[in-house]
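1. Predicted model and sequence below, questions to follow.
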Amino acid sequence: MSVQFKADPTEFAGKNVVVTGGTMGAGEAIVKRFLRAGAKVATAARNIPQEPELGVTFIPADLSTPEGIDVLAKEALSELGAIDILVHSLGGSSTPGGGFKAATEEFWQQELALNLLAAVRLDRLLVPGMLERGEGVVIHLASIQHRLPLHESTIPYAAAKAALANYSKSLSKEVGPAGVRVNTVSPGWIRTSAADRMVQRLAESGGIDEDQARQGIMDALGGIPIGRPAWPEEIAELVAFLASERAASIHGADYVIDGGTVPTQ
């Protein structure tokens, strides 16, 4: 089950959009949202999906590496031209349960490369073009875990997302006067295949079933007042709003979309 929202097919007509992590979860929903609104969209993945979304430019690249970022930037500029909107939805955690002792050097390096450095590196290549034109939008997807980390399994992920939110704010201060808007979206728990895999890992490492693991996540988060995770399409709607002219005065902000999980701001 998921949700679907109507979109003005001309809202982003003539806009060139790059979305990282656009082949699954919230990233895939964001890609589809911009497509339905008339944009040209490019995204990257290690492998092109078996059933690629029609109209999307897929660029094979490993965005956890500097070389992969270079490939995406060059190919996106070649295929689309100047980039108007850049959305960093890439992210995830592969660290096993077990707290800080289970988070080895390898996992720390992986989480930082995927959840922080990919965005930093791609901004460095694509934002200068926005500055030259005096306009553009950058949106970083962080996580409420930069405020509510889950120590059992996602310490490196949470730390990387906290750094991403801090970096996003810093970038906004620098490029805002030149006409480039930068904002952060911090989702809570999203019902994605990656979230389901995390539940499976926690269940396996803890010797419990998936329902217990899922309840453990809910308990660690302090509950979700609306009673459910967000759907990827709901994240995409917020991203589309922040990228649109309707949000022309919104800059340097961190928008939480978590069903009320974070008790205070």
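-> Perfect, thanks for sending it.
2. Please make it C-alpha for all contacts and neighbour counts, starting now.
-> Will do.
3. Which parts of the protein are helices?
-> Here the chain has its helices, by DSSP state H, at 25-36, 66-80, 105-112, 118-133, 155-175, 193-206, 210-221, 232-243.
4. Pick out the residue nearest the middle of the chain.
-> Ser89 (2.0 Å; C-alpha atoms, centre = their mean).
5. looking at the helices of the chain, which is buried most?
-> Each of the helices of the chain was scored by mean neighbour count; the highest is helix 25-36, a mean of 24, by mean count of other C-alpha atoms under 10 Å.
6. Let me know the angle separating that helix from helix 232-243.
-> Orientation of helix 25-36 against helix 232-243 (axes from the mean of the first three to the mean of the last three C-alpha atoms, to 10 degrees) gives an angle of 60 degrees.
7. same for helix 25-36, what does it pack against?
-> strand 16-20, strand 40-45, helix 232-243 (3 or more C-alpha pairs under 8 Å, 6 or more residues apart in numbering; DSSP states H and E).
8. swap the cut-off to 6 Å and go again
-> Applying 3 or more C-alpha pairs under 6 Å, 6 or more residues apart in numbering; DSSP states H and E, one finds that helix 25-36 makes contact with helix 232-243.
9. contacts for the helix it packs on?
-> Contacting residues not belonging to helix 232-243 are listed as Gly25, Ala26, Ala29, Ile30 [C-alpha atoms under 6 Å, 6 or more residues apart in numbering].
10. Over to stretch 211-229?
-> Applying C-alpha under 6 Å, 6+ apart, the set of residues contacting stretch 211-229 is Trp189, Ile190, Arg191, Val199, Ala203, Gly259, Gly260, Thr261.
11. burial count for the first one?
-> I take that to be Trp189. The number of residues packed near Trp189 is 23, by other C-alpha atoms under 10 Å.
12. what's the spacing between it and Ala195?
-> As for Trp189, its distance to Ala195 is 8 Å (criterion: C-alpha to C-alpha, to the nearest Å).
13. would you turn the helices of the chain into JSON lines with distance to Gly252?
-> Output for those, formatted as JSON lines (distance: least, C-alpha to C-alpha, whole Å):
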{"stretch": "helix 25-36", "distance to Gly252": "20"}
{"stretch": "helix 66-80", "distance to Gly252": "24"}
{"stretch": "helix 105-112", "distance to Gly252": "22"}
{"stretch": "helix 118-133", "distance to Gly252": "15"}
{"stretch": "helix 155-175", "distance to Gly252": "5"}
{"stretch": "helix 193-206", "distance to Gly252": "28"}
{"stretch": "helix 210-221", "distance to Gly252": "26"}
{"stretch": "helix 232-243", "distance to Gly252": "11"}
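14. here comes the other one, which I'd like you to weigh against the first:
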Amino acid sequence: MSDSLLQGLTLEGKTALITGGTKGIGKAIADRLAYAGATVVITARTSPEGDQKHHLIVADMATTAGTAAVVKEVTEKFGGVDILVDNVGGLTAPGGGFSTLTDEHWEDELRLNLLTTVRLDRALLPGMIEKKSGVIIHISSVAGKLPLWEINMAYAVSKAALNSYSKALANEVASKGVRVLTVSPGGVATAPMIQFMEHLAASSGATPNEMYKTLSDRFGGVPMGRMAEPEEVASLVGFLVSPAAAYLTSANYMIDGGAISGV
């Protein structure tokens, strides 16, 4: 790799905050950005066992108090952030379609997958705008473009809302020196995803791999024939937050093995 290309990917001197950064996609992104030279801060609801390679803030990002605690610490200890990866999210509502979803289910999904991001962005964006520099990555999902009503209706709608918010925010702050991008993974081989497939498989008599194929076949299949590894998502994020991607903003990058990239 040439020196000029390496320089375009370096994050030396940058401070990055990754929410939900102790496992899965979040951990892979934290490790990738640290490898590129960034000072990395991560959040989690609980402190995992073992020593942490990155600065950890224990906070529930789905609450206003948790967000305030994180903002206070990164501001006081690091003077703000240059890179923000809004990774916290998840599917908490039951499957089964509209009739199974209560107001509480809808509110919980929107709170976790949309409002958590909105709240943290609102707190940290002013510092980026003041410096006329910064990158925000919103981790969404292919479900935001192609929901499966019997499995993830409320989750998919909350991710679609995140996609729309991300586009609007990107257009608002592009002239202020801040880039906002969305990354939408398909199936990723994280522990929660594997457990989810095992749960669905158990109820249908299929294996986890057969269940994943059945679900992916709903939208034309995955040409690559497998789930992504967390490190593959992290590689994309590492490029998008780097100086090499300086002219990229507003886009939603689908990383799905070719499944619905053209949708």
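-> In hand now; what should we look at? These numbers come from a predicted model, not from an experiment.
15. After superposition, what's the TM-score here?
-> Laid over one another, the chains give 0.92 as their TM-score (TM-score structural alignment, normalised by the length of structure 2), with 257 aligned residues with a C-alpha RMSD of 1.9 Å.
16. still on that earlier bit, for the contacts of helix 232-243 of structure 1, give me TSV that also has distance to Pro225 of structure 1.
-> Output for the contacts of helix 232-243 of structure 1, formatted as TSV (distance: C-alpha to C-alpha, whole Å):
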residue	distance to Pro225 of structure 1
Gly25	22
Ala26	21
Ala29	24
Ile30	25
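17. which one of these sits closest to Ser94 of structure 1?
-> Lowest distance from Ser94 of structure 1 to those (C-alpha to C-alpha) belongs to Gly25, with 15.7 Å.
18. Can you say which of the helices of structure 1 is nearest to Ile250 of structure 1?
-> helix 232-243 (7.3 Å).
19. what's that closest one aligned against in structure 2?
-> When helix 232-243 of structure 1 is aligned against structure 2 using TM-score structural alignment, it corresponds to residues 230-241.
20. Aligned to Thr192 of structure 1, what sits in structure 2?
-> By TM-score structural alignment, Thr192 of structure 1 lines up with Thr190.
21. Please name the nearest non-neighbouring residue to that match.
-> Gly24 (5.3 Å; C-alpha to C-alpha, 6 or more residues apart in numbering).
22. And Val173 of structure 2, by the same measure?
-> Closest to Val173 of structure 2 by C-alpha to C-alpha, 6+ apart is Arg179, at 7.2 Å.
23. Report how many residues lie close to the one you found.
-> 28.
24. Can you find the partner of it in structure 1?
-> Matched to structure 1 by TM-score structural alignment, Arg179 of structure 2 sits across from Arg181.
25. Tell me how far its match lies from Leu112 of structure 1.
-> Distance, Arg181 of structure 1 to Leu112 of structure 1, by C-alpha to C-alpha: 24 Å.
26. and Ser261 of structure 2, what does it touch?
-> By C-alpha under 6 Å, 6+ apart, the neighbours of Ser261 of structure 2 are Met254.
27. try 8 Å
-> If you count contacts by C-alpha atoms under 8 Å, 6 or more residues apart in numbering, Ser261 of structure 2 has them with Met254, Ile255.
28. Gly252 of structure 1 too?
-> By C-alpha under 8 Å, 6+ apart, the neighbours of Gly252 of structure 1 are Ser168, Lys169, Ser172, Lys173, Arg181, Val182, Asn183, Thr184.
29. how about the nearest residue to the equivalent of Pro147 of structure 2 over in structure 1, chain neighbours excluded?
-> Using TM-score structural alignment, the partner of Pro147 of structure 2 in structure 1 is Pro149. Leaving aside its sequence neighbours, Pro149 of structure 1 sits nearest to Ala158 (C-alpha to C-alpha, 6+ apart; 5.5 Å).
30. That neighbour maps to what in structure 2?
-> Matched by TM-score structural alignment, Ala158 of structure 1 corresponds to Ala156 in structure 2.
31. Give the aligned equivalent of the residue nearest to the centre of structure 1 in structure 2.
-> Ser89 of structure 1 maps onto Asn87 in structure 2, by TM-score structural alignment.
32. what's the burial count for Asp51 of structure 2?
-> Asp51 of structure 2 has 7 neighbours, counted by other C-alpha under 10 Å.
33. Quick check: the gap between it and Asp60 of structure 2.
-> Distance from Asp51 of structure 2 to Asp60 of structure 2, counting by C-alpha to C-alpha: 20 Å.
34. Might you report the residue contacts of the closest residue to Pro48 of structure 2 other than its chain neighbours?
-> Nearest residue to Pro48 of structure 2 in three dimensions, chain neighbours excluded: Thr22, at 7.4 Å (C-alpha to C-alpha, 6+ apart). Shown in contact with Thr22 of structure 2 (C-alpha under 8 Å, 6+ apart): Ile42, Thr43, Ala44, Pro48.
35. In terms of distance to Val118 of structure 2, which of those residues ranks first?
-> For these, the nearest to Val118 of structure 2 is Thr43 (16.2 Å; C-alpha to C-alpha).
36. If you count neighbours, what's buried in stretch 247-265 of structure 1?
-> Using 16 or more other C-alpha atoms under 10 Å as the test for burial, stretch 247-265 of structure 1 gives His251, Gly252, Ala253, Asp254, Tyr255, Val256, Ile257, Asp258, Gly259, Thr261, Val262.
37. if you look at those, which of them are in strands?
-> Asp254, Tyr255, Val256, Ile257 (DSSP state E).
38. Alignment lookup: the second one to structure 2.
-> Using TM-score structural alignment, the equivalent of Tyr255 of structure 1 in structure 2 is Tyr253.
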